[in-house]
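Student: Got a predicted structure plus its sequence, pasted below:
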Amino acid sequence: MLKPLTSAVQLNLAAAIKHRRLGYRGWCGAVNTAYDPLDPTTAAQPFAAYDALHRGGRVHYNPRRQTWILHRLDDVRAALRDTDQVTSSQGVTRIRMAADLVVVTDGEQHSRLRKQVQPAFTRKALDSWRAIIDDLAVELVDTMITQPGGDAVQNLAIPMPLRVIAAILGIPDTDIADFRRWSEDSVRLIDFTPTAKGVVNTTRALRAAVSLRRYFLRHLAAGDLKGSNTVLGRLLEHSTDGSLTDDQLFYIAILLLIAGNETTTNLLGGMVDTLARNPEQYDKIRADPDLIPMAVEEQLRYTSPIQNLHRYTRAPYQVGDVTIPSGSRLLLSFGAANRDPQAFDEPNSYRADRNPRMHVAFGYGAHMCLGAPLARMEAHAVLRELVSRVTRISVDGSTTWSTNSSLRGPTHLPVTLHTH
């Protein structure tokens, strides 16, 4: 399914040797930094590190990780747009890899794969899932209201997107527990760390990915998951040339998991935490529910469910006075870019009536997240349900945040929803 790029690894090794030979001149012009998103403490609470990056130059370099870092909003948006020089086709993690997935392709291949998936995210398709999403929002907020002090992550943030995706894929309720476990484990591929624990976690993630593949291919071969009311069935109906194989349908299903599962969990969990800790902003939304779309965009900027992704340069890449060599690993820090003081006033404050149109929480350019409309729809539904029924959200204890370097959100969030 995912295959390491032997030639790319050799290229990376050659670049590393070249940097070592050049010594300081290998990254002259960039600011050397010890900032390390793989550090668990930094990953859980990265914002002081982002402030430090913003006080420095436009380009930073971590010699230990041999990683170049872009953190300013304009520079991150420019790199996302320039897919000729800054490519996703060698992977978006620390491990170079290739797959027939829209997120790790560029150019014509990317356009072809995106066109295959696009019918799943049309306004008509989204409207057909609206009732599922609204009903789930009512059910899950009900659960939270009746369980004071309950964990918002387990009771809302995880089940909402997972059950939405399971429903639109046509996965039966009896399989959701397995589906959830495999989904949560497999996305850990995005967070490889070069440690013994990291290797163990990556092995576990690969095993989960294999289990998901086996599950989908077995059910697709049997004709399951291809009904007219499922997303894969609808894609088959739009594929008039019959080019969509079961293998390709599996990759699309995996894309849905990547685009709409854990990222939406992080968005929803972060939103509950933010509104609980900013009651005046919550009251502002309650007083004017028309702010809901803007408040969700501000939440995306403020907590950035995907903090960063990697790219690889396939040509010398110029940023200001710094030339990043060809074959370099480049970290695009969405979380830092979304708190760029040159782009946003008081970037470390949540303001429900801010209009942060330029944020990169869902990427930008050719790789703008396909699942963004679905994630927004779920967040809008949950926030509508909260402001219509809940007068105040209180946190009953401390929030625990994930230590995943890329996918950041609460992992434990005990709250009480007050209805009067």
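Tutor: Alright, I've got the coordinates.
Student: hey, let's count contacts and neighbours off CA atoms from now on
Tutor: Noted.
Student: Run through the helices of the stretch 51-200 of the chain in chain order.
Tutor: 73-81, 107-117, 123-146, 152, 159-169, 176-186, 196-221 (DSSP state H, counting those that start in this stretch).
Student: among these, which is nearest Gly269?
Tutor: When these are compared by Cα to Cα, helix 152 sits nearest Gly269, at 6.8 Å.
Student: Ile17 - how many residues pack around it?
Tutor: Ile17 is surrounded by 12 other residues when neighbours are defined as other Cα atoms under 10 Å.
Student: Quick one: list the elements packing against whichever strand or helix holds it.
Tutor: Using DSSP states H and E, Ile17 sits within helix 6-22. For helix 6-22, there is no helix or strand it packs on, judged by 3 or more Cα pairs under 8 Å, 6 or more residues apart in numbering; DSSP states H and E.
Student: and here's the other structure:
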Amino acid sequence: MTYPDQKLAEQIGARVEAFVRDVVAPYERDPRLGEHGPSEELVVEMRAKAREAGVMTPHILKDGSHLSQRGTASVLQKTGLSPLGPVACNTGAPDEGNMFLLGKVATPEQHERFLKPLVSGEARSAFFMTEPAEDGGAGSDPSMMKTTAKQDGNHWVINGRKTFITGAEGAKVGIVMAKSDEGACMFLVDLPNDAIRIERVLDTIDSSMPGGHSEVIIDNLRVPATDMLGNPGEGFRYAQIRLAPARLSHCMRWHGVATRAQEIATEYACKRQAFGKLLVDHEGVGFMLAENQIDLQQSSLMIDWCADALDRGENGNVESSMAKVAVSEALFRVADRCVQVMGGMGVSRDTIVEQLFREVRAFRIYDGPTEVHKWSLAKKIKKAELARTGAK
């Protein structure tokens, strides 16, 4: 099947792949990589090279238009061939999803002030939604939100706590979700801001995203009414605009990560000898690599299927939930088998497979754990069956 911008997307994807393999991958052993992601110096350096190569924010074209979701998949899968690829090419979370949301909802003035520096890669952003479990705040269920927004003249005053806020440290643009009397709202904020304090950066299993994942306190944050994103009470609807494409973008990027792990494990199995023959010739090893190829292909088809739904103008909530579950679970199996194929080398940091495994493991949690998506899908199955039978 072809899609309208297929040729263009494939051309961009080819340039991105060459850049990620030749320029970005060598940075994977750079000492400026820490437990909480690459340093700001390293981000700036890689992005300068991406601009020079013409692959900065490659899924958004020079005229401001966005590749189709199918076209985006062709590009983002290539950026994922290194955990640093989305950082260098400006296709990573949360920036990619935030740019998509601002492109759909923000005013022209907000475009100029907040979206433009994100698209250029000169600024990073953070999306402040998740809240600490110990406070009974919003996690996978955003309706539990505790952060409040109270109108005070021509400003809003926001108070609350947030956690797992990716990229908060070093971000210049913030999107803050809070609950007002009208319902959930979103606010655009210049960062850093004295009223948004980072308590700590969490130590997490993954380590590729700049700034890591932070716990923050929002203490009497004053936001001009003109910096509200959209209308009061529409925050959950805007979150849905962002949600399905962002889930799918995760699938795209991590597909590239798992593909890279498979490449490394395959090369190892085709060189390493044990018990008189190459590892790949042992059925137990060869079958694992074959199963990986099957999982990667099935994941790619799921991504394309969901992308087609979004490109038809559908909200894609069901499709993105299904894709997120299927792809995250399949790619975890791929990464796990790669570690197993490589044995001791797979658990050491002599290759990047160990990190790729950690990054993919986090994917089963981020943007909704597998179990939450299954629960949501089960509710829809029940609703459809009750509607079909007329039961209550």
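Tutor: Perfect, I can see it now. Just so we're clear, the structure is a prediction, and the values are computed from it rather than from any experiment.
Student: List the TM-score for the superposed pair.
Tutor: Between these two chains, after superposing, the TM-score reads 0.27 (TM-score structural alignment, normalised by the length of the second structure); 175 aligned residues with a Cα RMSD of 6.9 Å.
Student: okay, the helices of the stretch 51-200 of the first structure, which one's buried deepest?
Tutor: Looking across the helices of the stretch 51-200 of the first structure with neighbours counted as mean count of other Cα atoms under 10 Å, the highest average goes to helix 152: a mean of 28.
Student: Give me the contact list for it.
Tutor: Helix 152 of the first structure has contacts (Cα atoms under 8 Å, 6 or more residues apart in numbering) with 144, 269, 272, 412-415.
Student: Without its sequence neighbours, what residue ends up closest to His213 of the second structure?
Tutor: Counting by Cα to Cα, 6 or more residues apart in numbering, His213 of the second structure lies nearest to Thr166, which is 4.3 Å off, once chain neighbours are set aside.
Student: Would you mind stating the distance between that neighbour and Pro245 of the second structure?
Tutor: 18 Å (Cα to Cα, to the nearest Å).
Student: Repeat that for Leu356 of the second structure.
Tutor: In terms of Cα to Cα, Leu356 of the second structure sits 23 Å off from Pro245 of the second structure.
Student: Please apply the same query to Lys49 of the second structure.
Tutor: Lys49 of the second structure is 27 Å from Pro245 of the second structure, by Cα to Cα.
Student: Could you do Ile198 of the second structure as well?
Tutor: Taking Cα to Cα, one finds Ile198 of the second structure at 28 Å from Pro245 of the second structure.
Student: who's more crowded, these two?
Tutor: Neighbours were tallied for Ile198 of the second structure and for Pro245 using other Cα under 10 Å; the higher tally belongs to Pro245 (23 against 18).
Student: Show the contacting residues for that one.
Tutor: Pro245 of the second structure is in contact with 69, 97, 310, 320, counting by Cα under 8 Å, 6+ apart.
Student: Out of the residues you listed, which is nearest to Ser299 of the second structure?
Tutor: Distances from Ser299 of the second structure to the contacts of Pro245 of the second structure, taken by Cα to Cα, are shortest for Ser320, at 12.3 Å.
Student: need the helices for the second structure, in chain order.
Tutor: Counting by DSSP state H, the second structure has helices at residues 6-19, 40-53, 69-79, 85-89, 95-105, 108-110, 116-119, 235-269, 283-311, 317-342, 344-347, 353-363, 370-389.
Student: Distance to Lys179 of the second structure for those helices - can I get that in JSON lines?
Tutor: Shown next, in JSON lines, are those (distance: least, Cα to Cα, whole Å):
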{"stretch": "helix 6-19", "distance to Lys179 of the second structure": "39"}
{"stretch": "helix 40-53", "distance to Lys179 of the second structure": "32"}
{"stretch": "helix 69-79", "distance to Lys179 of the second structure": "31"}
{"stretch": "helix 85-89", "distance to Lys179 of the second structure": "31"}
{"stretch": "helix 95-105", "distance to Lys179 of the second structure": "18"}
{"stretch": "helix 108-110", "distance to Lys179 of the second structure": "21"}
{"stretch": "helix 116-119", "distance to Lys179 of the second structure": "26"}
{"stretch": "helix 235-269", "distance to Lys179 of the second structure": "9"}
{"stretch": "helix 283-311", "distance to Lys179 of the second structure": "28"}
{"stretch": "helix 317-342", "distance to Lys179 of the second structure": "23"}
{"stretch": "helix 344-347", "distance to Lys179 of the second structure": "44"}
{"stretch": "helix 353-363", "distance to Lys179 of the second structure": "28"}
{"stretch": "helix 370-389", "distance to Lys179 of the second structure": "22"}
